[in-house]
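Visitor: for reference, the sequence and a predicted model appear below.
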Amino acid sequence: METDSGTSSTDGKALFPLYTITFIGTLGFGIILTFLVFLVTEYGGNALVYGILASTYPAFQLIGAPILGRWSDLYGRKKILLLSQAGTLLAWVIFLVALFFPVIPLIEVRSDLLGIFTVTLPLLALFFARALDGITGGNVSVANAYLADLTSEEERNKNYGRMSVASNLGYVFGPALAGLLGATVYGELLPVSVALVISIIGTLIVLFLLPDSKPCEIEEYSESTGIRKVLGQEQKECYKIEAGSKITFGEVFKLEYIPFMLIVYFLIFLGFNIYYTAFPVFAVVALEWSPAELGVYFSVISALMAFVQGPVLAKLAKRYRESILVVVGGFILGLQFILIISGNIFLLYLAAVFFAFGNGIMWPSILSILSKFAGKKYQGSVQGFAMSASSLASIIGLLAGGLLYTQLGVISFLIAAAIIYLVVFLSFRLVKIEKERLAETAVAEI
């Protein structure tokens, strides 16, 4: 039998590279998010082109994430993380090269419905770069499966919280770094170059610092003994992997509770992306915020969320079940969508606090519950399909958010709130499921 060091003790040194990779990934995304709209405009695009370009990444991630997740179950997490990082690195190379392309018009569009825009050579290269990054963008789902491999169920919520902290810190520093570097005489060239260097560092971390994680193989299941559990040496769940084995979309939906969790996943991302598209328009048009004011607002949310998902979540996770945290967090999160409608600056920043606290305790709990339902055998595959569900919701939300705000104004935030409260309603089923599983565990230990 292949031994495994993935116990609860691995949440220190072994998981630190994983947290670093997550931070680097969101740091790069935070950098590009700050100036991408200006590049699109400079190269001939308009708001519609920007929306389509923003949805290109999740559209291709929808295709690639389940494939990479399934491969990680078969060939090991590290190899697939390395493949994903290499794809991101190559995408940044293409992105950087595109800045040197001449602005050659390829297609001109003049439409009352679509507006006026021109597809140019560098703009086409940007689309290709985002598509490549998306198709190899299964790093989040693989990283989630990797964390599940190395941590016990008791510590999983806390460690997912730490990973979310690393992610949010990337969103805090990324826009600030982009603003600082973009203000130089080199314009967008310097922040893109820095993002490329950051991607190289991430690839090297995966290659040299991240230990491999692959399901072990045995002929029969081993039964845990009471003394092993007490001493922290409980046998990892192992199983035999047949060559070329894979799980299909239909088989995922036959796994207990997984279809329900994928629906929850989809709805959460749908609500978020409607907000993420509509709020910047609301801030610029209705509130007349500058890019700096908008950047400060999002940085405040990310910084608060990093605090919540660190020490706050660690304490709450010890006292309350994950399903309870999902319900309470979702309820608080929905309130923030309602508070921002007034446009009052005090209520806006109160909404930021609600956003950070609600999402900060809800999302890591959702990730932990999904990983437990997936089990060891199909961890990577299920995480990949979950990423596909989020990608599909991101595509719909990004395209619908701007349209909803254009047609309905601030009512679009109420729609986002309604979606989140639907998640809260559905999450009461998680409370029931968790009670049943705890009861079954108690009976089995007697």
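Guide: Cool, the structure landed.
Visitor: contacts and neighbour counts: CA atoms only from here.
Guide: Fine.
Visitor: ranges for the helices of the stretch 301-446 of the chain?
Guide: For the stretch 301-446 of the chain, the helices defined by DSSP state H, counting those that start in this stretch occupy 313-319, 322-339, 345-374, 379-408, 411-445.
Visitor: mind putting the ones you listed into a markdown table with distance to residue 166?
Guide: Shown next, in a markdown table, are the helices of the stretch 301-446 of the chain (distance: least, Cα to Cα, whole Å):
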| stretch | distance to residue 166 |
| --- | --- |
| helix 313-319 | 14 |
| helix 322-339 | 20 |
| helix 345-374 | 12 |
| helix 379-408 | 19 |
| helix 411-445 | 24 |
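Visitor: nearest to residue 174, out of the ones you listed?
Guide: Relative to residue 174, the nearest member of the helices of the stretch 301-446 of the chain by Cα to Cα is helix 345-374, separated by 17.9 Å.
Visitor: let's bring in a second one:
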Amino acid sequence: MESKNNSRPILVLFLTVFIDLLGFGIILPILPLYAEQFGAKPNEATLLVAIYSLMQFLFAPVWGRFSDRYGRRPVLLLTLFGSVIAYTGLGFANSLWMLFLARSLAGIMAGNISTAQAYIADITTPTNRARGMGIIGAAFGLGFILGPAIGGLLIGSDPDNANFHLPSLFSGGLSLFALLCALTLLPESLNSETKAKLQANRHRRRRLNLLQLSQRPQFCVLVGIYFFVTFAVAAMDSTLALWSKQQLNWGPQQTSYLFAFMGIVSTIVQGGLIGFLKKNFGEIKLLTLGILGLGLGLLLIGFSQSLSLLLVATTLVAWGISVSQPLLNSLISQMTAPEEQGQILGIASSCSALARIVGPTWAGISFMKFGSDSPFLSGFLVMIVALVLSLRVTKSASESNKERVA
């Protein structure tokens, strides 16, 4: 299945996801302040952020099933078009309910990430799939590095006359450009064999339910790890600025530089190193090392009182994120039939979105009730659970190998 002809679709997909995430990165830091312009209270501003992940959680499996049935390309084009409408609506919003409507639509369309992952699974082999998923991860990293910086430039330096409309409209323009790239350069990834199988099973196929998924223990374990990793990362993301202000007396600029540093580390690992590391360690062992690094990094953040220790901690965190997430996507896709790729990856993406709802909610409560270090220390405890689960995957893989040899 893999050939040199796949390099262009992967490049176009990287560009499409990067532009999409760049627009997301531009908007995310300014959303709470944007909501305040319409009289939103802090809890309402936080809900404006959470509703995006909620809609993504609900609709990612829907887009996954549609992509299995109708193809990856139509779903990607439709969701990119929807993103253009969502960002444009955000730019022209003149009330709080319009902000919520625009962000809800953006969250619905954000379910296309699982479709992009299914596209990668279609055009790669199990041998190089982790590298393909890593390229998507690199697009995430670059988007989160450049997005907030561009948003800060567009909104202006005067907080009393901030231009909240321009960043939103600029993001809409980026999504339109991504749509044009996909429309003109991205072919359909589902091959004729898979399409024929889909058509043959069309009347017999049913939506996967919880009972069916419970009969796939390896899948459940991997999705559980995915949830815990995303939970810990989302909790850290939502409270790191508050923690750095309280513990290090930092302002938003220093915290932004720290996020950019983590993004750079993640991009280097996902874009260039993950293929080499996978070849030398194997996917499952490398996943365990990534989870271990993420947990230790979160623990060290809670004890960091100097910049040098904090840089070590965030390097470990960035390593853990950039290794574990693409490997989890790769392992999940490898144990899934071709005609179920979109649906299964959509379910995994929904679990990740659910963690991005629950993680910040817990982090805010624990930050206020148990102290500023508690979100990171609780993230470390969650990573211990994820580590135990990853060791279970390692044990199962070892037993399977022994059975094959026997």
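Guide: Arrived safely. From a predicted model like this one, the values you see are computed outputs, not experimental measurements.
Visitor: so after superposing, what's the score?
Guide: The TM-score (TM-score structural alignment, normalised by the length of structure 2) is 0.92; 400 aligned residues with a Cα RMSD of 2.2 Å.
Visitor: circling back: now render the helices of the stretch 301-446 of structure 1 as a markdown table, adding mean neighbour count and distance to residue 36 of structure 1.
Guide: Below are the helices of the stretch 301-446 of structure 1 laid out as a markdown table (neighbours: other Cα atoms under 10 Å; distance: least, Cα to Cα, whole Å):
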| stretch | mean neighbour count | distance to residue 36 of structure 1 |
| --- | --- | --- |
| helix 313-319 | 16 | 33 |
| helix 322-339 | 23 | 26 |
| helix 345-374 | 22 | 24 |
| helix 379-408 | 24 | 15 |
| helix 411-445 | 16 | 24 |
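Visitor: just tell me what residue 190 of structure 1 corresponds to in structure 2.
Guide: Residue pairing (TM-score structural alignment): residue 190 of structure 1 is matched to residue 166 of structure 2.
Visitor: let me see the residues that make contact with the host helix or strand of that match.
Guide: Following DSSP states H and E, one finds residue 166 of structure 2 within helix 165-185. The contact list for helix 165-185 of structure 2 (Cα atoms under 8 Å, 6 or more residues apart in numbering) reads 9, 12-13, 15-16, 19-20, 22-24, 26-27, 73, 76-77, 80-81, 83-88, 90-92, 151, 154-155.
Visitor: next secondary structure after it?
Guide: Using DSSP H and E, the first helix or strand after helix 165-185 of structure 2 is helix 192-200.
Visitor: now the helix or strand just after that next one, how far from the chain's geometric center?
Guide: Counting by DSSP H and E, the element after helix 192-200 of structure 2 in chain order, helix or strand, is helix 210-214. On the basis of Cα atoms, centre = their mean, to the nearest Å, helix 210-214 of structure 2 sits 24 Å off its chain's mean C-alpha point.
Visitor: so which of the helices of the stretch 301-446 of structure 1 gets nearest residue 283 of structure 1?
Guide: helix 345-374 (10.5 Å).
Visitor: ok, average deviation of the closest one from structure 2?
Guide: Its aligned residues in structure 2 lie a mean 1.4 Å from helix 345-374 of structure 1 after superposition (mean Cα distance after the TM-score superposition for structure 1).
Visitor: in structure 2, what range does that helix match?
Guide: Residue span in structure 2 matched to helix 345-374 of structure 1, by TM-score structural alignment: 307-336.
Visitor: residues contacting the counterpart of residue 284 of structure 2 in structure 1?
Guide: In structure 1, the residue matched to residue 284 of structure 2 (TM-score structural alignment) is residue 323. Residue 323 of structure 1 makes contact with 365-366, 369, 427-428, 430-431, 434, according to Cα under 8 Å, 6+ apart.
Visitor: which among these gets closest to residue 39 of structure 1?
Guide: Looking across the contacts of residue 323 of structure 1 and measuring by Cα to Cα, the closest to residue 39 of structure 1 is residue 366, at 35.6 Å.
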